[in-house]
Structure formats: C-alpha cells, structure tokens
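> can't give you the sequence, but here's the structure:
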C-alpha cells in the first residue's frame, strides 16, 4: 500500500514555508528588512529558537541574508538575472531598448489580460489606488515621482495576474529600467502634453481592468507601449540628427 505514517510538521518548517511563499508571491521583496526577532516570533506564534532555526534554513537557501547590526533582509534573488557585462552591452546598443519594449509589450499585455480575468477585487483595488496617485501628481511637474508610480502601476497589474514566474521576470525587467540601462522613463514626462497623453493611456488600461475587459486591457497596454516605443525612437533619431548638425556647425566654424 502507498501509505506512510503522517508526522507533524516542525514549527520551523512551517515558518520556512510561509516566508518562501511570501517571497515567491512578491510580497516580501528583495532588500526588505524582517521585523526584529521578538516581534516576528510573536507574529508567527512560534518560539524564538524555532524562528532562528527557520531563518538559518532560509539563509542557507540564499533567500535571506543577515547584516551585522542591521538585521535580517530578503536577499537580492534577482541580482544575477542579468550579468553586468550583458547590461553594459544592452546600454551601448539602441536596438536593445526596442527589443526590451517589445518583450514588455508581449508580457504585460498577457499580464493585463490575466489580471482582468483572474485578479481578485482586492487586486483591482490596488491597481486603482496606484492610478489615483498617478492622477494626483500629474500636474505637479515631478518626473521622478511620476516615473516611480508608472512602474508601480505596471507591477500591480503583473501581480494581479497571479503568475509567479511572470512576476519575478517582470520585476527583473523593471530593475533594468530603474537603473537606466535602456532609457530613462523621465524622458517620457518632460513635456506636459506627453504627460497628459500617458495619463490618458493609463486611464484606458485602468478602466478596461475595472470592467474586467480582458481583450480591452491587453489592447490598451499594447497601445501604450507602442506609443512609448515611438517616442523612444523619435528621441534616438533626434539625438542622431543633433550629432550630425553639430558636426556641420563645427565644420563651418573651422572652415
């Protein structure tokens, strides 16, 4: 018979499973500091020795890391997603940025479609809350804050898709974006007209999700990223033209 005796799960094992689940679901993010030992043990309802055992197991699995005098943190599990050499190579070639946007368009379109179908009402409430923040800063001429909320909005959609592989892949994509490897999102917010257009595009995505219109949500995401791609290509073209113009001016002045 295929049955074996059932043994009760150790408390430390239960803690490990809970922390792993929180990291997998993207709730505990890289760099997040865990509460102090006493507080965390109380929250989990376990003894401090059981908690220490669990933390040791998670450190051995490279999911947590201890910093002397600072505490225990979620490890940077995305740190090795792209090597520094590959990131530098991306940054030197314009076509990499276009390929990056194409990848995002495919993945985020699918994420929006899944979020409209599978996201809970709470998931959609999170997306709506982020969009409300985007509306509130639209006229404040704060490109950095707008860019941060833009990324938060797109990540909230990915989280609502409830696909953990997609979640961590897209989080690594945004880390590249935040680091300026491909382009600075702030470029998209330099002109008031562009900011208004971008906000309206995000409104279309938001409204389709709230209506649980899966096809509409995907189409709205794709239209938005098509616009971003065109703006980026226009910027790259303008920079090339400016370089040629400066060469001509230099030639005329020296000639």
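Yes, it's here. This is a predicted model, so every value here is computed, not measured.
> for the rest of this, base every contact and every neighbour count on C-alpha atoms.
Noted.
> tell me which helix or strand the most centrally placed residue in the chain sits in.
Among the residues of the chain, the one closest to the centroid is residue 171, at 3.7 Å (CA atoms, centre = their mean). Using DSSP states H and E, residue 171 sits in helix 164-178.
> check the offset of that helix from the chain's centre.
Between the centre of helix 164-178 and the centre of its host chain there is 5 Å, according to CA atoms, centre = their mean, to the nearest Å.
> before we move on, back to that, these two touch, right, the residue nearest to the centre of the chain and residue 155?
Yes: assessed by CA atoms under 8 Å, residue 171 is found in contact with residue 155 at 7.3 Å.
> just to revisit the earlier point, residue 24 versus the residue nearest to the centre of the chain, what's the distance?
Going from residue 171 to residue 24 by CA to CA, to the nearest Å gives 12 Å.
> again, but for residue 166
Residue 166 is 11 Å from residue 24, by CA to CA.
> likewise residue 40?
Residue 40 is 19 Å from residue 24, by CA to CA.
> could you do residue 214 as well?
In terms of CA to CA, residue 214 sits 25 Å off from residue 24.
> okay, one more to line up with it:
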C-alpha cells in the first residue's frame, strides 16, 4: 500500500514538472529528496511505473516518461463500440480534430526520411488495390495515416491515433473495407491521399490541414451511405423472401 501511495505521489511530481513522453526523469537522488523517501523506496516505485508502462528504464541513462499505452486509451471505449457500432461517428469526429493537426504538424516537421516513407506508401496503396483485397486496402490506408502522425513528431498524438484506428477496426471493419469495393470511391480516396501527402512534402501546413479535413469528411459521408444502404437492404430483405406455402 505504501509503495502504491509513493507511485501515486511520483506520478503527481512528474505531472507538476510538465514532463512529456520521451523526457528524462530527474536523477534518483533529486526525486528521492523531493519526495522525502529513501532511494531504495523510490526505486521500488519506479519499478512499478516501469511495469505499468508509464516509464522506461534505460541502463546507464536513467528513466524516461512513456506515452500512455494503447490499452489505457482504447479499453474503456472498446466495450461501448462493440455494443453500439454507430459510435464510429464519434470516433470520426475526433479523427477530424487529431488528423488535421497531425497533417499541419507533419508539413512543418517532416524529415526527408518521413517524406520518403509517405511517398512509398502512396505507391504501395495503388499496388495493394490492384491485388483486389479490400481488407489489405483498409490496412494500407490506416498505415498511411499513421505515417503522417509519425511525421508530426508528436508521440502523444501518434498513440491516440493508433487507439482510434484500433477502435474503428474492431467495430466497423466491414464498412471500411466496403469503401474500396466501389471504383469511384477508391479513385477519390487516391486523389485525396496524394493531395494530402503532396501538401505535407511541400511544407504547406494550411493546405495539409485542409486536405486532411476534406478527406475525412468524404470518408465519413461515404461510411454513412454504406450504413444507410445496408440498413435499407435489411428492411427490404423480408419482402424479398419467397412466401411460404400455407400449411
């Protein structure tokens, strides 16, 4: 119990210091002095935070703050999404906020290596589509968006987006895959992806933000049409069944 209390106090100290994921924690002697505990007790608390994934111990270098694990972000929402997949709309609204910012930051921060990975993924998406697998199409699309998040060089943003993609994959993977079975939809998605990556590689933050919003609004509108079409077919299905012979 005492160790749990110390871990809580240590996390509070980390928050007060304004540390971000990837930042190095102060030296053990400094932390122990601030908390008024022995270094042995502090090491136990640090070990507990390392076990939970909150900090990472690097031999010879110290302890570093880590971003929240995906399970911490996704777990509270996964059950809700399974019970009512229509919450994908909420997820898309959050994607709109996060991905517009990710695109803008990527346009400002992307390295040459980031740009090369984005360009390669654009080409790979077309190769995947030619293979005719809607599932692989959806996976490749998600990979492109996560590469953009990586190019933003904001670790928290990247982890949050990974969590959102996991939620979508778990709840409406069937609908996502249907986007790629419509030739006109794929062509539009491909043009939007190229415009988005083009703005990022050209270092145009505002254009990248607009391209991301245009793309996500199109995806959301298309998903709504897919959902409406499936609901309509479900309503019609009883009337399409042959009438049973009277007993």
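Cool, the structure landed. Everything numeric here is computed off the predicted structure, so don't read it as measured data.
> could I get the TM-score for this pair?
Their TM-score after superposition, calculated using TM-score structural alignment, normalised by the length of the second structure, is reported as 0.67; 191 aligned residues with a CA RMSD of 2.9 Å.
> and the residue nearest to the centre of the first structure, what pairs with it in the second structure?
Using TM-score structural alignment as the criterion, residue 171 of the first structure maps onto residue 162 of the second structure.
> who touches the aligned partner of residue 82 of the second structure in the first structure in this structure?
In the first structure, residue 82 of the second structure lines up with residue 91, judged by TM-score structural alignment. By CA atoms under 8 Å, 6 or more residues apart in numbering, residue 91 of the first structure lies in contact with 181-182.
> please redo it, this time with the cut-off set to 10 Å
Applying CA atoms under 10 Å, 6 or more residues apart in numbering, we find residue 91 of the first structure in contact with 85, 97, 176, 180-183.
> which among these gets closest to residue 52 of the first structure?
residue 176 (34.1 Å; CA to CA).
> what separates residue 153 of the first structure from residue 204 of the first structure, distance-wise?
From residue 153 of the first structure to residue 204 of the first structure the distance is 13 Å (CA to CA).
> looking at the two, which one has more neighbours?
residue 153 (22 against 19; other CA atoms under 10 Å).
> what strand or helix carries the more buried one?
Under the criterion of DSSP H and E, residue 153 of the first structure resides in helix 143-160.
> now do the helices in the second structure.
Under the criterion DSSP state H, the second structure contains helices at 2-16, 28-35, 39-51, 70-83, 88-109, 112-131, 134-151, 155-178, 183-201, 205-240.
> the second one packs against which elements?
In this case it means helix 28-35 of the second structure. helix 2-16, helix 39-51 (3 or more CA pairs under 10 Å, 6 or more residues apart in numbering; DSSP states H and E).
> again with the first one
When contacts are defined as 3+ CA pairs under 10 Å, 6+ apart, helix 2-16 of the second structure packs onto helix 28-35, helix 39-51.
> now do the longest one: which elements does it pack against?
Other elements packing on helix 39-51 of the second structure under the criterion 3+ CA pairs under 10 Å, 6+ apart are helix 2-16, helix 28-35, strand 55-58, strand 62-65.
> for the equivalent of residue 117 of the first structure over in the second structure, which non-adjacent residue is spatially closest?
In the second structure, the residue matched to residue 117 of the first structure (TM-score structural alignment) is residue 108. Using CA to CA, 6 or more residues apart in numbering and skipping the chain neighbours, the partner closest in space to residue 108 of the second structure is residue 203 (5.8 Å).
> in contact with the one you found, which residues?
Shown in contact with residue 203 of the second structure (CA under 10 Å, 6+ apart): 104-110, 197.
> what of residue 162 of the first structure?
Residues in contact with residue 162 of the first structure (CA under 10 Å, 6+ apart) are 25, 111, 114-115, 118-120, 123.
> same thing with residue 208 of the first structure?
Neighbours of residue 208 of the first structure in contact, by CA under 10 Å, 6+ apart: 112-113, 116, 202, 214-221.
> tell me which residue of the second structure lines up with it.
Using TM-score structural alignment as the criterion, residue 208 of the first structure maps onto residue 199 of the second structure.
> could you check how far that match is from residue 233 of the second structure?
According to CA to CA, residue 199 of the second structure stands 40 Å off from residue 233 of the second structure.
> that older thread, which one's more surrounded, residue 214 and residue 24 of the first structure?
Counting neighbours by other CA under 10 Å for residue 214 of the first structure and for residue 24 shows that residue 214 has the greater number, 22 against 16.
> you'd agree that one is up against residue 114?
Yes: Residue 214 of the first structure lies in contact with residue 114 (CA atoms under 10 Å); the separation is 7.0 Å.
> count the neighbours of the closest residue to residue 55 of the second structure other than its chain neighbours for me.
Nearest non-adjacent residue to residue 55 of the second structure, counting by CA to CA, 6+ apart: residue 65, 4.5 Å away. By other CA under 10 Å, 20 other residues sit near residue 65 of the second structure.
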